[in-house]
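Chemist: Sharing a model that was predicted from the sequence below.
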Amino acid sequence: MITTEVKTFSELTLQELYRILQLRSEVFVVEQDCVYQDIDGKDEKALHVLGFKNNKIIAYTRLFKAGDYFEYASIGRVVVAKNERAFKYGYDIMDVSIKAIKTHFKEQKIKISAQAHLKSFYNNCGFIEIGDEYLEDDIPHIAMIRE
């Protein structure tokens, strides 16, 4: 089981921010062999959901209220450390993220830009595909909505 915390950018400690950026880089840049600008200037607007195991950040998402990223509230940068994925912590971090959007933003509808190969994972989290697949940073993605 993981423990979670939801924080604004200014509430993050330097160590937490460093570990978040390290985890995102490990997965989205190195593991997926994708050169892209992860530090995009949007972290300051986001709520950050941190998943801890043994006092180490092993799962993470960032949340936006409607209008800050998409027309609806959104969840992005969904990541679980590679060596922790077998434990299905992605479901835990998504559950906390969905609840945090309802609690902090008072919003129900959530839009995500999901990597296409993870459609079934997001379907299991209550999201449905809208539109066609598209390339984002040379990786097939699909827009998905949860109402």
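Modeler: Perfect, thanks for sending it. Residues are numbered from 1 along each chain as shown.

Chemist: Could you use CA atoms for every contact and neighbour count after this?
Modeler: Fine.

Chemist: in this structure, which spans are strands?
Modeler: With strands called from DSSP state E, the chain shows them at 3-8, 47-53, 56-64, 73-80, 110-115, 128-136, 139-146.

Chemist: Just put these in CSV and tack on distance to residue 14 and mean neighbour count.
Modeler: Below are the strands of the chain laid out as CSV (distance: least, C-alpha to C-alpha, whole Å; neighbours: other C-alpha atoms under 10 Å):
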stretch, distance to residue 14, mean neighbour count
strand 3-8, 13, 16
strand 47-53, 14, 22
strand 56-64, 13, 23
strand 73-80, 19, 22
strand 110-115, 27, 22
strand 128-136, 29, 13
strand 139-146, 30, 18
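
Chemist: Is it possible to get TSV of those that adds distance to residue 40?
Modeler: Converted to TSV, those look like this (distance: least, C-alpha to C-alpha, whole Å):
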stretch	distance to residue 40
strand 3-8	16
strand 47-53	15
strand 56-64	12
strand 73-80	12
strand 110-115	16
strand 128-136	14
strand 139-146	18
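
Chemist: of the ones you listed, which approaches residue 36 most closely?
Modeler: For these, distance to residue 36 was read as C-alpha to C-alpha. The smallest value, 9.8 Å, belongs to strand 128-136.

Chemist: A further structure is provided below for comparison with the first:
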Amino acid sequence: MMSVAYSVDVRRIDEFSAADLYDMLKLRVDVFVVEQHCAYPELDGNDKDCLHLRLLQDRELLACARLWRPTPAHHPRIGRVAVSPDHRGKRLGEALMREAISEVEKRHPGEPIEISAQSHLQKFYGSLGFEVISEEYLEDGIPHVDMLRRV
């Protein structure tokens, strides 16, 4: 596997240009709705409350993730982890998660990090320090487990 040079961009949704917002939302719909054959509300009303981390090469979007701040019910969370199909096989999923973990740790030191992971990705997330903390459940017709990365 080859790796790719990239820059990291983290911002709130209202800080995106229309073109950059379109690119990010299109990538998420392409991956989570079209590629995974899953009709569900990708635009779920939560993007305004999160930070959005993107990996870019020049101005091209390679990958993105959504970062939730902690709430009374949850530790900080990472979600909507997506790598462009045109850039898979270049270790970008791992790079994206490492950047997301670093950003969450910088903003919320001493906090564990939660994810809701598709079940078939348990080994991948486990390699990044996440442990399964729930039974398997269906989310939008896809098997998932909750995972936690302890401090």
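Modeler: It's in. Being a predicted model, the structure only gives us computed values, none of them experimental.

Chemist: Tell me which residue of structure 1 lines up with residue 35 of structure 2.
Modeler: By TM-score structural alignment, residue 35 of structure 2 lines up with residue 31 in structure 1.

Chemist: Show me the one of the strands of structure 1 that comes nearest residue 15 of structure 1.
Modeler: Residue 15 of structure 1 sits nearest to strand 56-64 of all these, at 10.1 Å, using C-alpha to C-alpha.

Chemist: Quick check: the counterpart of residue 146 of structure 1 in structure 2 vs residue 106 of structure 2, distance?
Modeler: Using TM-score structural alignment, the equivalent of residue 146 of structure 1 in structure 2 is residue 149. Here the criterion is C-alpha to C-alpha, to the nearest Å. By it, residue 149 of structure 2 lies 15 Å from residue 106 of structure 2.

Chemist: Trace residue 44 of structure 1 over to structure 2, please.
Modeler: By TM-score structural alignment, residue 44 of structure 1 lines up with residue 48.

Chemist: Its match: how many residues sit nearby?
Modeler: Neighbour count of residue 48 of structure 2, defined by other C-alpha atoms under 10 Å: 11.

Chemist: Report the contact partners of it.
Modeler: 12-14 (C-alpha atoms under 8 Å, 6 or more residues apart in numbering).

Chemist: Tell me which of these you also see in structure 1.
Modeler: On the basis of both residues aligned by TM-score structural alignment, their matches' C-alpha atoms under 8 Å, what survives of the contacts of residue 48 of structure 2 in structure 1 is 12-14.

Chemist: Can you add distance to residue 129 of structure 2 and give those residues back as CSV?
Modeler: Putting these into CSV (distance: C-alpha to C-alpha, whole Å) gives the following:
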residue, distance to residue 129 of structure 2
12, 26
13, 28
14, 32
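
Chemist: which one of these sits closest to residue 76 of structure 2?
Modeler: residue 12 (15.6 Å).

Chemist: Show me what that closest one aligns to in structure 1.
Modeler: In structure 1, residue 12 of structure 2 lines up with residue 8, judged by TM-score structural alignment.

Chemist: contacting residues around the counterpart of residue 105 of structure 1 in structure 2?
Modeler: The equivalent of residue 105 of structure 1 in structure 2 is residue 108 (alignment by TM-score structural alignment). Residues near residue 108 of structure 2 by C-alpha under 8 Å, 6+ apart: 69, 76.

Chemist: now the nearest residue to residue 98 of structure 2 once chain neighbours are set aside: how far from residue 10 of structure 2?
Modeler: If you skip the residues right next to it in sequence, residue 98 of structure 2 has residue 128 as its closest partner in space, 7.7 Å away by C-alpha to C-alpha, 6 or more residues apart in numbering. To residue 10 of structure 2, residue 128 of structure 2 is 20 Å away according to C-alpha to C-alpha.

Chemist: now residue 34 of structure 2
Modeler: Residue 34 of structure 2 is 25 Å from residue 10 of structure 2, where distance means C-alpha to C-alpha.

Chemist: swap in residue 131 of structure 2?
Modeler: 26 Å.

Chemist: likewise residue 30 of structure 2?
Modeler: Distance of residue 30 of structure 2 to residue 10 of structure 2, computed by C-alpha to C-alpha: 21 Å.
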